[in-house]
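missing the sequence, but the structure's below:
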């Protein structure tokens, strides 16, 4: 958190470091989480319910508000929790744009820097980190518990309707305006700022950087190794999340341990999300590297990424399972189906797109993770770590090489996610 934030790259002509820039940054981080969870819910949602409402004369807006939103309410709550937790725990990017502003995670990182520079004692450093982390975790857990209790009781939809106004807002002109504004916000506040650092990759294509990169000359040999490691790690972590996350999601959604224990477990699942990444990285390093020093670094990396991504999958899947009418499962059991049969014939078909959405969130979160990787390993490097070293000039790299490296990471990630989406796309869905 330094006065010379990222806006100085533009001669201070844009937004000054501080509150507004942090709000825009955290909106950019949390936006894909909300969209991913809600998209999974809408793909699992059967359009027949909304079509029946429209057949009875309801305008599209009224049908969405009174039918669709009511059915996917658990996913809306889950998306809010994930977005809130993602914002609370964000550290690295916040420090770049914060300027003189200091929130909890930035305070922890500043204390770490002061301790490394000899400005504060070890006792002050450890005490401040423990206290700040405890406050963030305690307050967030209280908020999540309140959401867990109050959220399901919220009346949805609002019973009062305004047929004339909602019918006008459902006309093609109003729909076009709404979609245009939505896309404008997405491109100007989320997509373009996120890709801005990679724009120099287009210039690098017409220089010697592209041939050198494709041949693995210089810094590129290490880059390609790190890129392969990032995608391999993301795939392994995603598979493990699906295997061990689904049972916990069902336990939370169906309250298998009783109402109170399941509610406590539901809140505890969120803790890795709300711990600031710098504090979580220190905690993971102490636990894995000092307690289990004999474990190979590759396993340390897998365990660290699993701890960070696990809540994303469990949170989205528990909301998906909660949307399923329990009577369907009871009917299946009444007909003699075993628990595995109920899962295979009822839960899986009705949540397969939510599973895909959760897997995408886990994969992208793992591929982009930097702090935990730096905390638990010393020799292995993922692509984000290599790029950070290039930016900090720990490894000499030109701006064109940095932009091209970011461009490759974005391009290959886009291709993988697009392939998954095309393979698993549903027909006749929302």
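Structure received. All figures in this text were calculated on a predicted structure; none of them were measured in a lab. Numbering: from 1, shown residues only.

for the rest of this, base every contact and every neighbour count on C-alpha atoms.
Fine.

report how many residues lie close to residue 249.
Residue 249 is flanked by 24 other residues according to other C-alpha atoms under 10 Å.

give me every residue that touches it.
Contact partners of residue 249, counting by C-alpha atoms under 8 Å, 6 or more residues apart in numbering, are 314, 315, 317, 318, 321.

JSON lines please, covering these and showing secondary structure, distance to residue 66 and neighbour count.
Below are those laid out as JSON lines (DSSP: H, G, I helix; E, B strand; the rest coil; distance: C-alpha to C-alpha, whole Å; neighbours: other C-alpha atoms under 10 Å):
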{"residue": "314", "secondary structure": "helix", "distance to residue 66": "27", "neighbour count": "28"}
{"residue": "315", "secondary structure": "helix", "distance to residue 66": "24", "neighbour count": "28"}
{"residue": "317", "secondary structure": "helix", "distance to residue 66": "23", "neighbour count": "35"}
{"residue": "318", "secondary structure": "helix", "distance to residue 66": "23", "neighbour count": "25"}
{"residue": "321", "secondary structure": "helix", "distance to residue 66": "21", "neighbour count": "24"}
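
for comparison:
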């Protein structure tokens, strides 16, 4: 009887996980195949527009790929030294710096995008101090990438490199490097010859996550892109214009790329093999070792300085600039002294923008609360399934996909699946927004729970309990869940923060129920700068508060 009940529970769990989490991620790809004739006609054989859509898709993908590749290169160059410092150095304030480094992963992207915009382009920003005119139209020569978009993408993705590489370095015994240096190798040579091959799988994993994150970034990019159109922005634009064929085709390409990137790399990284490669001819090796010995003595301080500048310019400065600008514009316009140009006037004056902000904030809190609550209950059996079955590694890898799928593509997939173009069950509204947010909230909580299970070696305590006669259910209730409870709570708060700031998918599925993150984009586009400053500051302060709670729980 009990075995039969357990089988039914497992079947219900698997069906729920498939329908609510996996299906939305792959539905768009299947839809393209099912409606291929219509999509082919619109994109490849349109009698009026010719190949205009195809040309636009190729342009958008080209920009997104160039942007993602350059972003990952910069992430690696800047993130590796920072990861090494976090893994190998102990100093006062280290934990605070680690938390600051992880801020871009939890800060609402639209708010952070606006913070970056005013930091680099406003009269109170860096461009005025440096005397260099920077705007949304500033393009980097040769690679033809908007400068501000690149800055935002590096800021939002470098923590992936830092987090994965730092974790890998902490697992490696530093005695390998000590032995290498004892035998006469410089610190730089030891890192290249000994440490780098050991962390290459983690570096690849972090690089793929950063690449996929950059490829799908929507919220901040909408604010700083100007006239440039990346692939995720094109999806949002075409869906709002009811041009579903090109939007679905482009979205399916991005989702397929996410699968092709994350699944092989996750499998490869899980093998934890040491990678050996030789890119340098032996004839040049001695010259390089000599050069590394000479440079190593001078590079140690540059590593610390570069790491500090990365954190300051990419994370701290935009937040400080946003909060400072909000303060000086609070009661009057600082240059003319006019109250009519202040934040207070916009919020409480004739336009009563405070009502719009309050309603959007309440909607965001309701969406994030319900989505996180449901996701937490789905995550508990998911974690147990991953750690207790032989298919757990596959499920864990698949759950990484919703985290890297471009959110605009996910939003389009949800509309076409559940809306009037598909099953016609839920139309764009707060409820479809909640359902969409569950898709990426479950993986966040699950990953926190699974990581805690392995780090705390819960299996050892479970084995002891079973030896003493505890049933499987007693063991789960009294051993497993209590041990990973704190990580579940921290993961739930992280999922809540992520939901609160999600922009790309929400734009497409929210209907008339506007959230605070999407409101920021609308405010910037409509030049309601005072209200945008207030809303962005509110979002970032909430994220900082929640991050502080996570830090208190996990310490």
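Here it is on my side, so go on. Bear in mind the structure is a predicted one, so any value in this text is a computation, not a measurement.

TM-score of the superposed pair?
The TM-score (TM-score structural alignment, normalised by the length of the first structure) is 0.69; 389 aligned residues with a C-alpha RMSD of 4.8 Å.

these two touch, right, residue 214 of the second structure and residue 68?
Yes - Residue 214 of the second structure lies in contact with residue 68 (C-alpha atoms under 8 Å); the separation is 5.2 Å.

quick check: closest non-adjacent residue to residue 88 of the first structure.
What sits nearest to residue 88 of the first structure in space, not counting adjacent residues and going by C-alpha to C-alpha, 6 or more residues apart in numbering, is residue 274, at 5.9 Å.

just the strands in the stretch 51-200 of the second structure please.
Assigned by DSSP state E, counting those that start in this stretch, the strands in the stretch 51-200 of the second structure fall at 139-140, 145-146.

what helix or strand is the aligned residue in the second structure for residue 245 of the first structure on?
Aligned by TM-score structural alignment, residue 245 of the first structure pairs with residue 379 of the second structure. Here residue 379 of the second structure sits within helix 353-388, counting by DSSP states H and E.

next, the angle from the next helix or strand after that helix to helix 353-388.
Per DSSP H and E, the first helix or strand lying C-terminal to helix 353-388 of the second structure is helix 392-404. Here helix 392-404 of the second structure runs at an angle of 160 degrees relative to helix 353-388 (axes from the mean of the first three to the mean of the last three C-alpha atoms, to 10 degrees).

buried residues, helix 392-404 of the second structure. List them.
When burial is assessed from 16 or more other C-alpha atoms under 10 Å, helix 392-404 of the second structure yields the following buried residues: 392, 393, 395, 396, 397, 398, 399, 400, 401, 402, 403, 404.

who's in contact with that helix?
21-22, 25, 209, 212-213, 216, 258-259, 262-263, 266-267, 385-386, 439-440, 443-444, 447.

again, only this time at 6 Å
212, 213, 386, 440, 443 (C-alpha atoms under 6 Å, 6 or more residues apart in numbering).

elements contacting the very next helix or strand once past that helix?
Sequence order places helix 407-418 as the next helix or strand after helix 392-404 of the second structure, per DSSP H and E. Under the contact definition 3 or more C-alpha pairs under 6 Å, 6 or more residues apart in numbering; DSSP states H and E, helix 407-418 of the second structure sits against helix 23-34, helix 504-509.

how much does the longest one deviate in direction from helix 407-418?
For helix 23-34 of the second structure and helix 407-418, the angle between their directions (the same axes, to 10 degrees) works out to 80 degrees.

how about helix 23-34 of the second structure, aligned to which bit of the first structure?
Going by TM-score structural alignment, helix 23-34 of the second structure lines up with nothing in the first structure.

for that helix, buried residues please.
Within helix 23-34 of the second structure, the residues that qualify as buried by neighbour count (16+ other C-alpha under 10 Å) are 23, 24, 25, 26, 27, 28, 29, 31, 32.

one more: stretch 133-153 of the second structure?
Neighbour-count burial for stretch 133-153 of the second structure, counted by 16+ other C-alpha under 10 Å, picks out 134-136, 138-139, 145-153.

residue 283 of the second structure: how many residues sit nearby?
The number of residues packed near residue 283 of the second structure is 8, by other C-alpha under 10 Å.

residue contacts, it?
So residue 283 of the second structure contacts nothing (C-alpha under 6 Å, 6+ apart).

surely it is within a helix?
Yes - counting by DSSP: H, G, I helix; E, B strand; the rest coil, one finds residue 283 of the second structure located in a helix.

and residue 143 of the first structure? What does it align with in the second structure?
Following TM-score structural alignment, the counterpart assigned to residue 143 of the first structure within the second structure is residue 261.

chain neighbours aside, what residue packs nearest to that match?
Here the nearest residue to residue 261 of the second structure in space, its sequence neighbours aside, is residue 208; by C-alpha to C-alpha, 6+ apart that works out to 6.6 Å.

kindly report the same for residue 265 of the second structure.
residue 205 (6.0 Å).

packing partners for the helix or strand harbouring the one you found?
Per DSSP H and E: residue 205 of the second structure is located in helix 196-216. Other elements packing on helix 196-216 of the second structure under the criterion 3+ C-alpha pairs under 6 Å, 6+ apart are helix 52-88, helix 147-171.

quick one: which of the ones you listed is nearest residue 532 of the second structure?
helix 147-171 (17.8 Å; C-alpha to C-alpha).

by contact count, what packs against that closest one?
When contacts are defined as 3+ C-alpha pairs under 6 Å, 6+ apart, helix 147-171 of the second structure packs onto helix 52-88, helix 196-216.

how close does residue 242 of the first structure sit to residue 259 of the first structure?
24 Å (C-alpha to C-alpha, to the nearest Å).

what about these two, which has more around it?
residue 242 (19 against 11).

re the thing from before, pull the number of nearby residues for the match of residue 143 of the first structure.
For residue 261 of the second structure, the count of nearby residues is 18 (other C-alpha under 10 Å).

buried ones in the helix or strand where it lies?
Assigned by DSSP H and E, residue 261 of the second structure falls within helix 244-270. For helix 244-270 of the second structure, a neighbour-count test (16+ other C-alpha under 10 Å) marks 244-256, 258-259, 261-263, 265-266, 269 as buried.

go on, stretch 118-129 of the second structure?
Going by neighbour count (16+ other C-alpha under 10 Å), the buried part of stretch 118-129 of the second structure is 118, 119, 120, 121, 122, 125, 126, 127.
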